[in-house]
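Visitor: Give me coordinates for this.
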Amino acid sequence: MKPNILFIMADQLRWDYLGCNGHPHIKTPVIDALAKRGVNFTRTFIQAPVCGGSRMSFYTGRYAESHGAGYNGYPLRIDEKTMGDYLRPLGMRVALVGKTHMTVDNEGMARLGIDPNSDVGVQVAQCGFEPYERDDGLHPDQSVDPNLAYNKWLRQLGYRSDNPWHDFANSVEGDNGEVLSGWAMRNVGRPARVKEEHSETAYMTDRAISFIDEADGPWCLHVSYIKPHWPYVAPAPYHDMYSARDVIPANRSDAEKASPHPVVAAFMAHDESVNFSRDEVRELVIPAYMGLISQFDHHVGRLVAHLEKRGIADNTIIVVTSDHGDYLGDHWLGEKDLFHEEIVRIPMIVVDPRPSANATRGSKVDALVEAIDLAPTFLDWAGGEAEPHRLEGRSVAPLARGETPPWRDAAFCDSDFAPRHARRTLGLQPDQARAYMVRTERWKYVFYEEYPPQLFDLVTDPQELTDLVPGGKHESVLIEMEQRLFAWFRSLRSRVGISDAEIERRTGSAKKRGYLFGVW
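Guide: Coordinates of the predicted model:
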């Protein structure tokens, strides 16, 4: 029987902010229990250090350098296949509840005459998913969507506002009852103005349960939660579940701040970095961030319990992951966009309830896994044929079963930070604001256009506090890592219109097909 796939993603959840991954204070009992029931892939890396680019790599199984949608607001080309395109022909219903951060290739749709309201048009516009409930969770006052389902639902419950997403779900009340916006981080120590059961996380869980109740036949449901992404506003009781005492010390050094790499220095000048460099900000915001994670964990538990209630838990594979991390003041930075472990390393827990995975329950796998591996993994679970001429990831299903297939010895990530202020600070043109990461067992190498690279020894310096390039003592390593990057560029899949198998079939067959060139 073809399994169901419950593909759960949190937005901006760091890999090390789970109990099962070693955080000393956070309470994530549900996810910790899932790790004991399945496999915890402890070294999983994203392919673009920002929401949109990372997610497009998850959904296409391709590096950002290949699909081109490497930053928020960059359209995903209409010719890119996504998870839905791979799984629907195999008889699976592929649906979305929550966020994709996908931008539509409107120019491509218009050129091909595709009606955005047609079945094909909707799938193309929704990143290959059936949009059971699409909500990217970013609805500032100036762009309120009057038809946003979550806003309409809140208004029906009595939350009177043109934009209850902001005025209630992501705002708090002051001492005199005044509304204080969650966009201002100084306010996030107070509870959201909605009840917990009316929060975004609870609402999306309700919608996912509704899908599960009505689904008939095998399905892949992407439940993509908006939190713990900013605004860092948590409802009671999660807003004060943690305090400053639970905040672990920032991973940063005075030397990093005194002589940073020029690109890192430009990001250090951003507002989010300046503010998160202050202890008072970290001690207020991080407890709210942790509360949102514990709330996420609780609602993952609701989904797991519902699978059991419906009697389908034994045939539903669960994947829990994140699209990237959050600096939270580490390395004197805020937000994301660069390549420290705090950003590019993500949680990845796979629970396959079928007997074939019994041998690995509760295990940890430290192989270098990439986000692009999920699309081919889902295709593998669904019984489809691999498409190595297009998919740049590889199935982790054998690893989850305890097998030891040939595996990669490096993970890659690339950043297109052209839309950030840092680019102008650096005086770069949009096509120059590029950076690439190569991460091996020991080394992390970062290549920047127009600037020197960075190199970290992850064995002697796992906190990535000392860039070895200024010392000039690792030239041989730099050459090796640059060669790895060049080899990766050459391996990217650009010939996607014809499979390797078809080329193999055609090879040397010209004469059989009547093309008699070169004959005497």
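Visitor: When you work out contacts or count neighbours from here on, use the C-alpha atoms and nothing else.
Guide: Will do.
Visitor: Please tell me how far the host helix or strand of R439 is from the chain's geometric centre.
Guide: Assigned by DSSP states H and E, R439 belongs to strand 434-440. Distance, stretch centre to chain centre, for strand 434-440: 17 Å (C-alpha atoms, centre = their mean, to the nearest Å).
Visitor: List of residues touching the next helix-or-strand element following it?
Guide: Remark: after strand 434-440, the chain's next helix or strand is strand 443-448, criterion DSSP H and E. With C-alpha atoms under 8 Å, 6 or more residues apart in numbering as the test, strand 443-448 has contacts from 339, 433-439, 453-459, 478, 481-482.
Visitor: so after strand 443-448, what's the next helix or strand?
Guide: Following strand 443-448 in sequence, per DSSP H and E, is strand 451-457.
Visitor: Flag every buried residue along that following strand.
Guide: P453, Q454, L455, F456, D457 (16 or more other C-alpha atoms under 10 Å).
Visitor: Give me the angle between that strand and strand 434-440.
Guide: 20 degrees (axes from the mean of the first three to the mean of the last three C-alpha atoms, to 10 degrees).
Visitor: quick one, strand 451-457 and strand 443-448 angle?
Guide: Going by the same axes, to 10 degrees, strand 451-457 makes 170 degrees with strand 443-448.
Visitor: gap between strand 451-457 and the chain center?
Guide: Distance, centroid of strand 451-457 to centroid of chain: 25 Å (C-alpha atoms, centre = their mean).
Visitor: repeat for stretch 285-299
Guide: Using C-alpha atoms, centre = their mean, the offset of stretch 285-299 from its chain centre is 17 Å.
Visitor: Go ahead and name everything in contact with it.
Guide: Stretch 285-299 is contacted from outside by 10, 13, 17, 26-31, 185-186, 188-189, 201-202, 205, 225, 227-228, 232-234, 238-244, 246-247, 328, using C-alpha under 8 Å, 6+ apart.
Visitor: So which bits of the helix or strand hosting D206 are buried?
Guide: Taking DSSP H and E as the definition, D206 sits inside helix 200-214. Applying a neighbour-count criterion of 16+ other C-alpha under 10 Å, one finds E200, T201, A202, Y203, M204, T205, D206, R207, A208, I209, F211, I212 buried in helix 200-214.
Visitor: Second input sequence below; structure requested for side-by-side comparison:
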Amino acid sequence: MKTYLAATLGILIALSQISCTHSRTTAEKDRPNIILVMADDQGWGDAGYNGHPFVQTPAMDAMAKEGFVFDRFHAAAPVCSPTRASVLTGRHPIRTNVANYGHYLRPQEQTLAEILQSAGYKTGIFGKLHVGSAQPNTPCNPGGMGFDEWDIGLNFFDNDPYLSRNGTVEHYEGKGSVVLMDEALAFIERYKDGPDPLFAVIWFPSPHYPHAEVPDGPKLYEGKKHAGYFREITLLDEQLGRLRSELRQLGVAKNTILWYCSDNGGLLAESSGGRAKKGSIYEGGLRVPSIVEWPGQQLTGRSALPSSTNDLMPTLLSMAGVDARLRHPLDGIDISPSFDGSMVQRSKPMGFWHDFKDGDLTRSDQILKAIMEKQKAGVPRPHDPPRLLKDVNEFPDYPEEFSPGHAAWLDWPWKLHRIEGTTYELYNLESDPGEQTDLSDEEALQQHLEDMQQKLLNWQKSVVMSLNGEDYNSY
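Guide: Below is the predicted model of the structure:
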């Protein structure tokens, strides 16, 4: 195990609190605001604009009609925390040590928020974090990830949630999805007229189980299977509509990039958009809704380009005109050329890998309530120091060939699966989007199969080396 010195950790914490204060150039002042909105467990087919037979999603439908839709957009992982890490880093989440739910993003990672903060953005995150701590004095809280302000839960939450506002836990009343939108809109209104563009991350806790949040008005979907799940999707949609409306009323919609997606496939295989559902790296566990709008640039259309949450960071930096010095190799690419149709094929295949190691259960309300009580009493808080320094300064030493779980290599239209390092399956997604016909034994495809196997193996080795800390040795 390799251990970073305490002094190094102290420097990282200090640096994470420094925001850039240089005078703004005209180009910097004109940079777009960026707002990322993410659902928790909404499948590709769980929206009206993708053909769901009854769920009501008028805001998503309008956004899809007026904005730009990615039809083959994938979460980087089939569960929540890893995908969130991919959004923040542009890297496959195992590289960042977020190999499953509940693990913390390493503070050595360079985040989108840090880059935008250094480029003059005012940054905030609201809602479900699930890649770090909610307490102060740790590089694993949102402040250490580049966010100036934050009001977050550690995991999913529901009605009357406990949330941490910049390290101080408060108990809120109301529907969690409404509460977090209240906080996000307050952030936007507070800084909309300031000298800096805004970067806001809004990560909903819905439609994750237990589905206790319900929209106001008549009880929807009575008698339908999984009615609670679909009610929470409609509640989330109402809040997305509220955000879009407020951006227009505040006069900032024109120069705001708003990007909506989900963190993994849905809970129902029949509407997941592919084989299986959440928890699987078959298409049903990865394919998710994705819509982006930028009214000032009249961004409209629809693309079948294969893409993923790894692509958000390089794409947004390109759209915002931010030329960043990236410290680590990315798995994502800039897909903004797809907006005008000049990119119709992906230049870089996509790798997926799940069940590398177990998840870490995080009971958000239970943990945050205990922290709040200790904060009020002025006594040492629970989970200190383990949660404050979790995943910070110890690195594993896995063999390069370590390959547990289920991995896949998507080089459109071919998708190769590698299960527990030994079993292979090959599908042509263009002719077989449901991944039903395994072609790995087809004689005519053996050379192609071997080439894909080698590329997947090389990629998995690179991921293990990143996890072992190799990417951090150069600085």
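Visitor: In JSON lines, list the buried residues of helix 200-214 of structure 1 along with distance to G393 of structure 1.
Guide: Formatted as JSON lines, the buried residues of helix 200-214 of structure 1 follow (distance: C-alpha to C-alpha, whole Å):
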{"residue": "E200", "distance to G393 of structure 1": "32"}
{"residue": "T201", "distance to G393 of structure 1": "30"}
{"residue": "A202", "distance to G393 of structure 1": "32"}
{"residue": "Y203", "distance to G393 of structure 1": "33"}
{"residue": "M204", "distance to G393 of structure 1": "29"}
{"residue": "T205", "distance to G393 of structure 1": "29"}
{"residue": "D206", "distance to G393 of structure 1": "32"}
{"residue": "R207", "distance to G393 of structure 1": "30"}
{"residue": "A208", "distance to G393 of structure 1": "27"}
{"residue": "I209", "distance to G393 of structure 1": "30"}
{"residue": "F211", "distance to G393 of structure 1": "29"}
{"residue": "I212", "distance to G393 of structure 1": "28"}
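Visitor: with those in mind, which one is nearest to M102 of structure 1?
Guide: The shortest approach to M102 of structure 1 among the buried residues of helix 200-214 of structure 1 belongs to M204, at 18.0 Å (C-alpha to C-alpha).
Visitor: Which residue in structure 2 aligns with the closest one?
Guide: When structure 2 is aligned by TM-score structural alignment, M204 of structure 1 is paired with L180.
Visitor: quick one, what contacts R275 of structure 2?
Guide: R275 of structure 2 is in contact with A269, Y282, E283, G284, G285, G434, E435, Q436, counting by C-alpha under 8 Å, 6+ apart.
Visitor: rerun at 7 Å
Guide: The contact partners of R275 of structure 2, by C-alpha atoms under 7 Å, 6 or more residues apart in numbering, come to A269, Y282, E283, G284, G434, E435.
Visitor: From I372 of structure 1, how far out is the residue nearest to the spatial centre of structure 1?
Guide: Residue closest to the average C-alpha location in structure 1 (C-alpha atoms, centre = their mean): D323, at 1.2 Å. Using C-alpha to C-alpha, to the nearest Å, D323 of structure 1 is found at 11 Å from I372 of structure 1.
Visitor: And H23 of structure 1, by the same measure?
Guide: In this view, H23 of structure 1 and I372 of structure 1 are 26 Å apart by C-alpha to C-alpha.
Visitor: who has more neighbours, those two?
Guide: Neighbours per residue (other C-alpha atoms under 10 Å) separate H23 of structure 1 from I372, with I372 holding more: 27 against 15.
Visitor: Next up, the contacts around the aligned partner of the more buried one in structure 2.
Guide: I372 of structure 1 maps onto N310 of structure 2 when the alignment is built from TM-score structural alignment. By C-alpha under 7 Å, 6+ apart, N310 of structure 2 lies in contact with A76, S86, V87, G90, R91, H92, D331, G332.
Visitor: Which of those residues has the largest number of neighbours?
Guide: A76 (34 neighbours).
Visitor: quick one, what contacts it?
Guide: T83, S86, H92, S308, T309, N310, F352.
Visitor: Can you classify the aligned partner of it in structure 1 as helix, strand or coil?
Guide: Correspondence of A76 of structure 2 to structure 1, assessed by TM-score structural alignment: Q47. Under the three-state scheme (DSSP: H, G, I helix; E, B strand; the rest coil), Q47 of structure 1 adopts coil.
Visitor: Could you measure from Q47 of structure 1 over to D326 of structure 1?
Guide: Counting by C-alpha to C-alpha - Q47 of structure 1 and D326 of structure 1 are separated by 15 Å.
Visitor: what do you get for E308 of structure 1?
Guide: 33 Å.
Visitor: Which of those two has more residues huddled nearby?
Guide: Under the criterion of other C-alpha under 10 Å, the comparison of E308 of structure 1 against D326 puts D326 first, with 26 against 13.
Visitor: do you know how far the equivalent of that one over in structure 2 is from F204 of structure 2?
Guide: Aligned counterpart of D326 of structure 1 in structure 2: G266 (TM-score structural alignment). G266 of structure 2 sits 14 Å away from F204 of structure 2, going by C-alpha to C-alpha.
Visitor: Tell me the buried residues within the contacts of strand 443-448 of structure 1.
Guide: 339, 433-439, 453-458, 478, 481-482.
Visitor: Can you report how many residues lie near C51 of structure 1?
Guide: C51 of structure 1 has 25 nearby residues by other C-alpha under 10 Å.
Visitor: And R245 of structure 1, by the same measure?
Guide: For R245 of structure 1, using other C-alpha under 10 Å, the count is 9.
Visitor: now do D409 of structure 1
Guide: By other C-alpha under 10 Å, the residues close to D409 of structure 1 number 11.
Visitor: Same check on G51 of structure 2?
Guide: 12.
Visitor: Is the nearest residue to it once chain neighbours are set aside within a helix or a strand, and which one?
Guide: Excluding its sequence neighbours, the residue lying closest to G51 of structure 2 (C-alpha to C-alpha, 6 or more residues apart in numbering) is G45, at 6.6 Å. Of the helices and strands defined by DSSP H and E, none includes G45 of structure 2.
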